[in-house]
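*Asks:* sequence and predicted structure below; questions after.
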Amino acid sequence: MTDLDIWVRRGCATVVAAVAAYASYEHQREFALHGGADPTGASLWPLSVDGLLVLATVGLLMPNRQGNLRARCAVHLAFFLGIAISMAANVAAAPTLAWQPALVAGWPPVALLLAVALLARGNLT
């Protein structure tokens, strides 16, 4: 694999992550507003979810260090919990719970999950 190929793959994964964050922000904000958050808190709530995902993603992409199983488990738990919360908030904020709006609203966290999984498995590095 050439250096250009590696950078193109990483760039595509970064675009997927950026689009996922952008697409899910308003859904998560709306979810927080309906959940009782004030407007400022609702605007910040998606950043807590996506911030956790960024931290966990960095942890997943770090080289596996032997002997630190507890930390690796915490990183995996943080990532999957962040994806689950993002998915729940996105789908709950869909205009209706029909399959199309739910699919559109739920896709960003799934896309992020798949992009990170590909990076973490070494398929894009």
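*Replies:* Sure thing, it's come through.
*Asks:* only C-alpha atoms for contact and neighbour calcs from this point on.
*Replies:* OK.
*Asks:* could you say which helix or strand holds Pro46?
*Replies:* helix 39-61 (DSSP states H and E).
*Asks:* report all helices and strands that that helix contacts.
*Replies:* If contacts are counted by 3 or more CA pairs under 8 Å, 6 or more residues apart in numbering; DSSP states H and E, helix 39-61 sits against helix 3-34, helix 69-92, helix 99-120.
*Asks:* Leu4 versus Ile83, what's the distance?
*Replies:* Per CA to CA, to the nearest Å, Ile83 is found 30 Å from Leu4.
*Asks:* go on, Val58?
*Replies:* Relative to Leu4, Val58 is positioned 22 Å away (criterion: CA to CA).
*Asks:* the two: which is more packed in?
*Replies:* More crowded of Val58 and Leu4, by other CA atoms under 10 Å: Val58, with 13 against 9.
*Asks:* contacts only, for the more buried one.
*Replies:* The neighbourhood of Val58, defined by CA atoms under 8 Å, 6 or more residues apart in numbering, contains no residues.
*Asks:* list the contacts for the nearest residue to Ser86 once chain neighbours are set aside?
*Replies:* Leaving out its chain neighbours, the residue that sits closest to Ser86 by CA to CA, 6 or more residues apart in numbering is Pro109, at 6.2 Å. Pro109 sits next to Ala20, Ser24, Ile83, Ser86, Met87 when contact means CA under 8 Å, 6+ apart.
*Asks:* burial count for the closest residue to the first one other than its chain neighbours?
*Replies:* Once flanking residues are discounted, Ala20 sits nearest to Pro108: 4.3 Å by CA to CA, 6+ apart. Counted with other CA under 10 Å, the burial measure for Pro108 works out to 24 neighbours.
*Asks:* and here is the other one:
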Amino acid sequence: MRAHLARVDAVLVQALIAAALSFAHLHDIAAAAGQDGWKAWAYPVSVDLLLVAAWRRLRTGHAKAAPWCWFVIALTASLGANVATAGLLDTDQVPAWLRILVAGWPAIAFLGGTLLAHTTPTRVPATAVPVAVDAEHEDQGPTPEPVAQPAVEPIPHPVIEAAPEPVAISVPAALVDHARKVAAEHHTRTGAPIDTPTLRARLGVPAPMADAIAAQL
């Protein structure tokens, strides 16, 4: 229990330090961009609230694309302020694009917060769809059951299948001569006549053509 409390306290202290530093950096950037007074303090609050709203939606919602988008936007604003105040930005000469970005941030944060707070993921219930009942036929009483008709079995007719006619396969004479050489070489090497599957594999021909060649050997 004490180890758990110590771990939670360490995480809480680290979170407070990071939040305070990021808060101060965002205030400095807003003040350098011309947002003085209370307005400069409102910017870090806006960024942190958008971060919290996006993270909460990621933990509780089903649609992940929009929360991830707004989380990345808020995190980029926070990290950008931290990096910019590390000596990379001249606070006396703030570029125009940064002034425009800081001035337009409230509208962006309001849009993101509104979408995250008021857009709920739609769920399709896995229940059966009720069938609508026509009001005109609702009070007509039970539907009479159809009278069963005697089943008439059809008289089977014999099906006479015609025997397939053999297809004559023409084998080139050169292929037959080559097959004889392959068969002779096989007989010399093994002492047994070559069989049709081996002949087919050696020649690389289809099975019907291999049968026709074997018949001519």
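*Replies:* Received the coordinates, thanks. All of these numbers come straight from a predicted model, not from anything done at the bench.
*Asks:* quick one: the residue nearest to Ser86 of structure 1 from Asp38 of structure 1, how far?
*Replies:* Note on Pro109 of structure 1: its distance to Asp38 of structure 1, by CA to CA, is 24 Å.
*Asks:* alignment lookup: His27 of structure 2 to structure 1.
*Replies:* Using TM-score structural alignment, the partner of His27 of structure 2 in structure 1 is Arg29.
*Asks:* let's verify Ala94 of structure 1: helix, strand, or coil?
*Replies:* Here Ala94 of structure 1 is recorded as coil under DSSP: H, G, I helix; E, B strand; the rest coil.
*Asks:* if I read this right, it contacts Gln100, doesn't it?
*Replies:* No - Ala94 of structure 1 lies out of contact with Gln100 (CA atoms under 8 Å); the separation is 9.3 Å.
*Asks:* the more surrounded of these two?
*Replies:* Of the pair Ala94 of structure 1 and Gln100, Ala94 is the one with more neighbours under other CA under 10 Å, namely 20 against 11.
*Asks:* can you name the residues that contact that one?
*Replies:* By CA under 8 Å, 6+ apart, the contact set of Ala94 of structure 1 is His27, Pro101, Ala102, Ala105.
*Asks:* adding distance to Ala13 of structure 1 and neighbour count, write these out as TSV.
*Replies:* What follows is the contacts of Ala94 of structure 1, written out as TSV (distance: CA to CA, whole Å; neighbours: other CA atoms under 10 Å):
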residue	distance to Ala13 of structure 1	neighbour count
His27	22	24
Pro101	24	16
Ala102	23	18
Ala105	20	24
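*Asks:* make JSON lines from the residues you listed and add distance to Ser43 of structure 1 to it.
*Replies:* What follows is the contacts of Ala94 of structure 1, written out as JSON lines (distance: CA to CA, whole Å):
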{"residue": "His27", "distance to Ser43 of structure 1": "11"}
{"residue": "Pro101", "distance to Ser43 of structure 1": "22"}
{"residue": "Ala102", "distance to Ser43 of structure 1": "22"}
{"residue": "Ala105", "distance to Ser43 of structure 1": "18"}
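*Asks:* what do we get in structure 2 for Leu53 of structure 1?
*Replies:* Leu53 of structure 1 maps onto Leu51 of structure 2 when the alignment is built from TM-score structural alignment.
*Asks:* neighbours around that match, how many?
*Replies:* Leu51 of structure 2 has 23 neighbours, counted by other CA under 10 Å.
*Asks:* same check, this time on Gly36 of structure 1
*Replies:* Gly36 of structure 1 has 10 neighbours, counted by other CA under 10 Å.
*Asks:* spatially nearest residue to Ala115 of structure 1 (excluding sequence neighbours)?
*Replies:* Ala13 (5.5 Å).
*Asks:* ok, Arg202 of structure 2 next?
*Replies:* Val182 (7.7 Å).
*Asks:* which residue in structure 1 lines up with that neighbour?
*Replies:* Taking TM-score structural alignment, Val182 of structure 2 has no aligned residue in structure 1.
*Asks:* now Val182 of structure 2: which helix or strand?
*Replies:* Secondary structure assignment for Val182 of structure 2, by DSSP H and E: helix 173-190.
*Asks:* residue contacts, Ala24 of structure 2?
*Replies:* Pro44.
*Asks:* if you set the cut-off to 10 Å instead, what comes out?
*Replies:* Taking CA atoms under 10 Å, 6 or more residues apart in numbering as the criterion, Ala24 of structure 2 is in contact with Ala18, Ala30, Ala40, Trp41, Pro44, Ala81, Asn82, Thr85.
*Asks:* tell me the contacts of the counterpart of the third one in structure 1?
*Replies:* I take that to be Ala40 of structure 2. Using TM-score structural alignment as the criterion, Ala40 of structure 2 maps onto Ala42 of structure 1. Residues near Ala42 of structure 1 by CA under 10 Å, 6+ apart: Glu26, Gln28, Arg29, Glu30, Phe31, Ala32, Leu33, His34, Gly35, Gly36.
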